[in-house]
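[1] Got a sequence here, can you model it:
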Amino acid sequence: MTTITTRKIEYPADGLTMVGHLALPTGVDRRPAVLIGPEGPGLNDFQRRRADALAELGYVALAFDINGGRWFTDPEEMLARVTPLLTDPDRMRGIGHAALDVLRAETRTDPEQIAAIGYGTGGAIVLELGRDGVDLRAIGTVNALLTGRPGEAARIRCPVWAGVGSEDPIMPPAQRDAFAAEMQAAGVDWRLTVYGGALHAFHHPPVDQKVVPGVGYHPQHAHRAWQDIIGFLAECLPIAE
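    Purely as a prediction, here's the structure:
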């Protein structure tokens, strides 16, 4: 484990001032980098700690913002923000590109060695970066909306991993099958992990917000999903010894 430094970064996207969290490993050399997208309520300490954990492994990591610095505790407010976003791939791509530009501009980032992972809405955003043809080394998602505009998956240039809960009402079997068909038709190196008994947002510990049906924390699968992401990154974006 390595010593890290962190800092807040403000940047414009989607008509808002986004507030990202950058985590850097010790040293001055260029390192592989990971973009981290948060779920619909926004960027909170959970995702900031994920960036810190990746920096401790030796990656440059940027947890990006999607809500202009806001964390929504009211599901209705959150849905009013993210539902139109999730139906507009171009807006999602704009948010993703703005964050990616910040990560690439960091002097510690190796611009040829960048992966993107995301949770929920953030996962949908990083998948749209892939469908937009961005040169990434890996795309990983948890609890994300997985399907996109027909044919655009053919532009994905890297392996894709997706993790979903078997009982997630937002990603039922038909949607999982549609994702598999989309990736397979596009010739993508893809994999899908289904965590048995898990609901939507199974990865996120309980927080002070209203609980809605179909959402619930599953600590065992949360740990497994994180380990799966670490293994996926180690395969596709290894840290040189």
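
[2] CA only for contacts and neighbour counts going forward, please
    Noted.

[3] Can you tell me which residue is spatially central in the protein?
    With distances taken as C-alpha atoms, centre = their mean, the residue of the chain nearest its centroid is residue 118 (0.9 Å).

[4] OK, contacts around that one?
    By C-alpha atoms under 8 Å, 6 or more residues apart in numbering, the residues touching residue 118 are 35, 36, 37, 38, 39, 124, 125, 126, 140, 141, 142, 144.

[5] Let's see which of the residues you listed end up in strands.
    Of the contacts of residue 118, the ones assigned to strands by DSSP state E are 35, 36, 37, 140, 141, 142.

[6] The fourth one: neighbouring residues, count only.
    A count of nearby residues for residue 140, using other C-alpha atoms under 10 Å, gives 28.

[7] in this structure, which spans are helices?
    Remark: helices assigned in the chain by DSSP state H are 45-56, 75-86, 89-105, 121-131, 173-186, 219-236.

[8] what's the second one packed up against?
    Here helix 75-86 is seen to pack against helix 89-105, helix 121-131 when contacts are counted using 3 or more C-alpha pairs under 8 Å, 6 or more residues apart in numbering; DSSP states H and E.

[9] compare with the first, here's sequence two:
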Amino acid sequence: MKLLSTYVLFAAIVLGFSCKQKKETEKKPEPVAVKVKGMEVEYASDSTSLKGYIAYDENKTEKRPGVLIVHEWWGHNDYVRERADMLAELGYTAIAIDMYGDGKQANHPDDAGKFAMSVMTNLPEAKARFNAAMNILKQQESVDTEKIAAIGYCFGGSVALTMANSGADLAAVAAFHSGVGLPIPPNKDLKARVLVCNGADDPFISPESITAFTTAMDSIGAKYEYISYPGVKHSFTSKEADANGEKFQLPLAYDAEADQKSWESLQQMLTEVF
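    Take a look at the predicted model:
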């Protein structure tokens, strides 16, 4: 009996040592590096040819949420494409969309204002262009068509909010340095969770419009967050803001801290929603 007990003890020690060795030699699989692929796409509404840019991590195999990004009033430019790349790095498939047609861009605020006004005063066409972009996003193999969000900057933020208020099938919407006096105010058709990040010193956004917006959101029980950054001006996420402000004598200014904090708030919302 004593010999048997000794044998069992020895076997247990050997087995335990072998398991420990195995665990020590086993290596965790290396995380797959992010490899962002960006590609230009052409699409169209019934009346307008449109040019967009899609970005995604081609090393990621599973389907993921899709995010539409609506440009500032300057038009579809490198800035909005950079944001698409940034979202792709986070694991989303993003499309920088075109609301003006043919990738048209403005070089002067007067032209930018005219382009933006032509979109916001023709909501049926605005919806058609937005929906055309959403459709091409949903056609991407990498996209989970049940998980779609939209974000926008300046004019683009107003577009994203307006589309959400019109009943667009969006799970989340974020607007940065965006007007909130919208052609379609918040109403029961709103399905999305909403984030608005604005500068407290932005003269383009009146206190009255903020009050009207938040009152309307509260009245329908919307899930939203309105963040106002003290001392921050318009266009605070764009590193071109200071140069444009000086060139055109406009109250624009980049703010690195507000830019970072607003991006972190976006990431938090998307993570919670998806």
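
[10] Counterpart of residue 98 of structure 1 over in structure 2?
    In structure 2, the residue paired with residue 98 of structure 1 according to TM-score structural alignment is residue 132.

[11] Quick check: closest non-adjacent residue to that match.
    residue 45 (5.7 Å; C-alpha to C-alpha, 6 or more residues apart in numbering).

[12] For the one you found, which residues are in contact?
    Counting by C-alpha under 8 Å, 6+ apart, residue 45 of structure 2 has contacts 128, 129, 132.

[13] pretty sure the last one contacts residue 43?
    Okay, so that is residue 132 of structure 2. Yes: taking contacts as C-alpha atoms under 8 Å, residue 132 of structure 2 lies within contact range of residue 43: 7.1 Å.

[14] I'd say residue 158 of structure 1 and residue 136 touch.
    Yes: in this structure, residue 158 of structure 1 is within contact of residue 136 by C-alpha under 8 Å, at 6.1 Å.

[15] These two - which one has more neighbours?
    When residue 158 of structure 1 and residue 136 are compared on other C-alpha under 10 Å, the one with more neighbours turns out to be residue 136, at 22 against 19.

[16] aligned partner of that one in structure 2?
    Correspondence of residue 136 of structure 1 to structure 2, assessed by TM-score structural alignment: residue 170.

[17] how about that match, what does it touch?
    Residue 170 of structure 2 neighbours (C-alpha under 8 Å, 6+ apart): 147, 148, 149, 150, 164, 191, 192.

[18] In the residues you listed, find the pair that's most separated.
    When the contacts of residue 170 of structure 2 are compared pair by pair using C-alpha to C-alpha, the two farthest from each other are 147 and 164, 14.2 Å apart.

[19] So the two - more neighbours on which side?
    For residue 147 of structure 2 versus residue 164, the count of surrounding residues by other C-alpha under 10 Å is larger for residue 164: 27 against 19.

[20] Distance check, that one against residue 174 of structure 2.
    Relative to residue 174 of structure 2, residue 164 of structure 2 is positioned 10 Å away (C-alpha to C-alpha, to the nearest Å).

[21] ok, now residue 39 of structure 2?
    Note on residue 39 of structure 2: its distance to residue 174 of structure 2, by C-alpha to C-alpha, is 24 Å.

[22] ok, now residue 273 of structure 2?
    Residue 273 of structure 2 is 12 Å from residue 174 of structure 2, by C-alpha to C-alpha.

[23] Same question for residue 55 of structure 2.
    Per C-alpha to C-alpha, residue 55 of structure 2 is found 19 Å from residue 174 of structure 2.

[24] Please name the residues that touch residue 69 of structure 2.
    For residue 69 of structure 2, the contact set (C-alpha under 8 Å, 6+ apart) comprises 80, 83, 84, 94, 95, 96, 97, 150, 151, 152, 156.

[25] swap in residue 92 of structure 1?
    Contact analysis of residue 92 of structure 1 by C-alpha under 8 Å, 6+ apart lists 85, 86, 124, 125, 128.

[26] any idea what the second one aligns with in structure 2?
    It stands for residue 86 of structure 1. In structure 2, residue 86 of structure 1 lines up with residue 120, judged by TM-score structural alignment.
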